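Colleague: Quick one, what's the 3D model for this:
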Amino acid sequence: MRAAAVLLVLLALAGCGGAVQVEPPAPQGAAAAACTELAPLLPQTLDGVKRTASSPESPYVAVWGAGMMALRCGVGRPVRMAPTDRLQEINGVGWFADPDRSTLFTAVSDVVYVEVTIAAGHNAAEVLAELSGPIGKITSAKSG
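Modeller: This is a model prediction of the structure:
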């Protein structure tokens, strides 16, 4: 969870130019393979905002705008997620909405967790729907 908190702070402090600072995760095994497969499938524009560089560069991180939206693939299971929590299914992908952070969502699968931070002013449902396409491709291929 510390990484998610750091990510939120970095996104809030992100300026208008240059690479956005995002702490990359370090997935292993099947999760790393899934994240490597996901990277080229991610959209160049998300909710009308163009993709930008992150620092340090990582195949496990994608950022749109000046940190308005960020994706980290291969994060750990959300600490606040209980076994009895219901996931919101969007286009075949189960999403966990962090109850303490209204801007933090995690795609949950048997293979990999994908964390998405969405700044206020963006339609979270639309962003998650758009990201569910590529995430669903990698998670269904690996778990099926």
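Colleague: Every contact and neighbour count from this point should use C-alpha atoms.
Modeller: OK.
Colleague: secondary structure element for S140?
Modeller: helix 124-143 (DSSP states H and E).
Colleague: Buried residues of that helix, list them for me.
Modeller: Going by neighbour count (16 or more other CA atoms under 10 Å), the buried part of helix 124-143 is 124, 127-139, 142.
Colleague: R80 - nearest residue in space that isn't next to it in sequence?
Modeller: D98 (7.0 Å; CA to CA, 6 or more residues apart in numbering).
Colleague: so what's that neighbour up against?
Modeller: Shown in contact with D98 (CA atoms under 8 Å, 6 or more residues apart in numbering): R80, M81, L104, F105, T106.
Colleague: repeat that with 7 Å
Modeller: D98 is in contact with R80, L104, F105, counting by CA atoms under 7 Å, 6 or more residues apart in numbering.
Colleague: let's see this one next to it:
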Amino acid sequence: MSLHRRPLRVLALPAALALLALAACSPGGSEARVDPPPAPPADVAKLCAALHEELPETVAGLARTGTDPESDLTAAWGGSAIVLRCGIAKPPQMLDPKQEGIHVNGVAWLLEKLPDGAGGGFRFTTGLRLAYTEVRVDKEHATDAGMLVGLSAAVAATVPEGVASY
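Modeller: Purely as a prediction, here's the structure:
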């Protein structure tokens, strides 16, 4: 038996385990742990359920994945790379006139850069809609400018314009 083959066999198992570990950490088919917001009013929950049904199957090239716990108030793509929560309370940052915002497909979004200690990335929150919807995006996927296009279309189709009263 050749001595050169033996070390390769010994190294093959750790290499395979390392690849499996990397696959488990990469965005993809795994469920995302997403805490739904505290129970919103019934009319808001109904809007969020409609939004949940309208959300795209892919965002920024990432497939939609399940959330744990399952809820009509949450959605995720690429594991936890992009996470949506509908029915959140009005963020206090919306009262700050210096906050940055963008408009995509007729939907206004408050834009916040998250600190590196909180994982970095960005948080986008809808404004001037009857239900507040938050989308958190990790650093890696925050550079995709088209990421909000499909999400904005779904919000515009299901959550009417107005000022949420909760």
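Colleague: where does the TM-score land?
Modeller: After superposition, the two chains reach a TM-score (TM-score structural alignment, normalised by the length of structure 1) of 0.78; 129 aligned residues with a CA RMSD of 2.1 Å.
Colleague: What is the neighbour count of R9 of structure 2?
Modeller: Neighbour count of R9 of structure 2, defined by other CA atoms under 10 Å: 10.
Colleague: picking that back up, still contacting in structure 2, which of the contacts of D98 of structure 1?
Modeller: Checked against structure 2 using both residues aligned by TM-score structural alignment, their matches' CA atoms under 7 Å, those keep these contacts: L104, F105.
Colleague: Which among the contacts of D98 of structure 1 count as buried?
Modeller: L104, F105.
Colleague: now, among the contacts of D98 of structure 1, which is nearest to M68 of structure 1?
Modeller: Nearest to M68 of structure 1 out of the contacts of D98 of structure 1 is L104 (CA to CA; 12.0 Å).
Colleague: Map that closest one across to structure 2 for me.
Modeller: Taking TM-score structural alignment, L104 of structure 1 has R123 as its aligned residue in structure 2.
Colleague: for N91 of structure 1, same thing?
Modeller: That one, N91 of structure 1, aligns with N105 by TM-score structural alignment.
Colleague: Distance check, its match against G162 of structure 2.
Modeller: 16 Å (CA to CA, to the nearest Å).
Colleague: Output the contacts of D98 of structure 1 as TSV; include the columns distance to E57 of structure 1 and secondary structure.
Modeller: As requested, these are exported to TSV (distance: CA to CA, whole Å; DSSP: H, G, I helix; E, B strand; the rest coil):
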residue	distance to E57 of structure 1	secondary structure
R80	28	coil
L104	21	strand
F105	22	strand
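Colleague: Quick one: the contacts of D98 of structure 1 as TSV, columns for distance to V49 of structure 1 too.
Modeller: Listed next are those as TSV, based on distance: CA to CA, whole Å:
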residue	distance to V49 of structure 1
R80	29
L104	18
F105	19
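Colleague: nearest residue to the alignment partner in structure 2 of Y60 of structure 1 other than its sequence neighbours?
Modeller: By TM-score structural alignment, Y60 of structure 1 lines up with L73 in structure 2. Once flanking residues are discounted, L73 of structure 2 sits nearest to C86: 4.9 Å by CA to CA, 6+ apart.
Colleague: next one: E37 of structure 1
Modeller: I138 is the one closest to E37 of structure 1 (CA to CA, 6+ apart), at 6.8 Å.
Colleague: wait, what's in contact with that neighbour?
Modeller: Contacts of I138 of structure 1 (CA under 7 Å, 6+ apart): A34, E37, L38.
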